[in-house]
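> below are the sequence and a predicted model for it; my questions follow.
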Amino acid sequence: MFKNPDKAPKSYTPAEALPKIAAFCAYQERTQKEVADKLKSYGLDEDEAGEIIIRLGREKLLDEERYAQAYARGKHRTNGWGRRRIKMEMKAKGLSEYCIKSGLKELDGDEYYDKLKQLLGQRAAREKESHPQKRKMKLMAYLTQKGYESDLIQEALGELADES
């Protein structure tokens, strides 16, 4: 959808903005930063936006800890991201250290390692490099980029070599 540059964005009063932003939060989990940016786009000042954010928190529509937990689970299961990548992305979203730790606790150790092995197996099957050392380095680089820890990568690569 194209936006008309001649048309100014619509401004809302706090009373008009509240149901819109409540629907915005109910649709999916949001961070306070996302909500604040949306309220700013509605033409509200920081004080008005702050009051609405506090109200959303009291009404349990906005909860950054719940957001972090859902984010960590989702990015791990659907994108195959490791803890390091998830943590980095959550920091970039402005989440507190407490929320980040809470989100990372959602990742089950066995499921996490199984996902790592699954990604390794898929990538190894597609990898064309025949030189063993170069092949190992490429697989390690891929999993490191996904955010997995080196010790787990080494362990999974060892298991893969044992299976071969």
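Cool, got the structure.

> hey, let's count contacts and neighbours off CA atoms from now on
Will do.

> give me the helices and strands touching the longest helix seen in the chain, please.
Looking across the chain with DSSP state H, the single longest helix is helix 109-126. If you count contacts as 3 or more C-alpha pairs under 8 Å, 6 or more residues apart in numbering; DSSP states H and E, helix 109-126 packs onto helix 132-145, helix 150-163.

> ok and that helix relative to helix 150-163, angle-wise?
On the basis of axes from the mean of the first three to the mean of the last three C-alpha atoms, to 10 degrees, helix 109-126 is oriented at 60 degrees to helix 150-163.

> the structure to be compared is supplied as follows:
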Amino acid sequence: MKQNSSQKSYTIKEATIKLMQFCAYRDRSHKEVEDKLKEMRMIPAAQELIIMRLMQEDFLNEERFARSFVRGKFRIKKWGRVRIKQELKMREISSPVIRMAMTEINEEDYRETLSELAEKKLNSISEPNSFKKKKKLSDFLLRKGYEANLVFDSVNSLTD
């Protein structure tokens, strides 16, 4: 890696303050913070110190991050459980924390959101062939991350 002289170097104190602002803006995962520290070219020992301080002062909290991630992706993007879990795994969140965070989704709201999404999408599909229409709707809902059995129940109840 070529050394870039125009890149700023940070003291541990400066980096800690910068990361506190980074975490205060919105909840962050450990991976995001680690990536940011690497980007700032902090040595591993300094990264560890900074991460510990952020955790002690509650700027960095994996469970809080996971819970707010689940709420946001479900309420705003209307993602299903499958997609949310995949995204959390990509962010290197542990399985027990993922399981805990998934409790943020109320089962009744989940099924209601799925059927609203399915109805809205079905109305926007202009496909005369009913088999193709069902397939397009199913594919859309599966991409959104809903479980296959729920998708097929929903599609069948809407198109029969």
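Nice, I can see it. Quick caveat: nothing in here was measured; it's all calculated off a predicted structure.

> circling back to that earlier point, next, format the helices and strands packed on helix 109-126 of structure 1 as JSON lines and append mean neighbour count and distance to Lys75 of structure 1.
Putting those into JSON lines (neighbours: other C-alpha atoms under 10 Å; distance: least, C-alpha to C-alpha, whole Å) gives the following:
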{"stretch": "helix 132-145", "mean neighbour count": "15", "distance to Lys75 of structure 1": "14"}
{"stretch": "helix 150-163", "mean neighbour count": "13", "distance to Lys75 of structure 1": "18"}
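
> mind putting those in CSV, distance to Ala68 of structure 1 included?
Output for these, formatted as CSV (distance: least, C-alpha to C-alpha, whole Å):
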stretch, distance to Ala68 of structure 1
helix 132-145, 21
helix 150-163, 23
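
> looking at those, which is closest to Asp108 of structure 1?
Among those, helix 150-163 comes nearest to Asp108 of structure 1, with 14.1 Å by C-alpha to C-alpha.

> show me how far the closest one is from its chain's centre.
26 Å (C-alpha atoms, centre = their mean, to the nearest Å).

> same question, stretch 77-93 of structure 2
Relative to its chain's centre, stretch 77-93 of structure 2 lies at 5 Å (C-alpha atoms, centre = their mean).

> for it, measure first residue to last.
When the termini of stretch 77-93 of structure 2 are compared using C-alpha to C-alpha, to the nearest Å, they are 20 Å apart.

> give me the residues contacting it.
For stretch 77-93 of structure 2, the surrounding residues in contact (C-alpha atoms under 8 Å, 6 or more residues apart in numbering) are 29, 31-32, 62, 66, 70, 73-74, 95, 98, 102, 110, 113, 143-147.

> and the spatially most central residue of structure 1, how close does it get to Ile100 of structure 1?
Closest to where the C-alpha atoms of structure 1 average out (C-alpha atoms, centre = their mean) is Tyr71, at 4.4 Å. Tyr71 of structure 1 sits at a distance of 10 Å from Ile100 of structure 1 (criterion: C-alpha to C-alpha).
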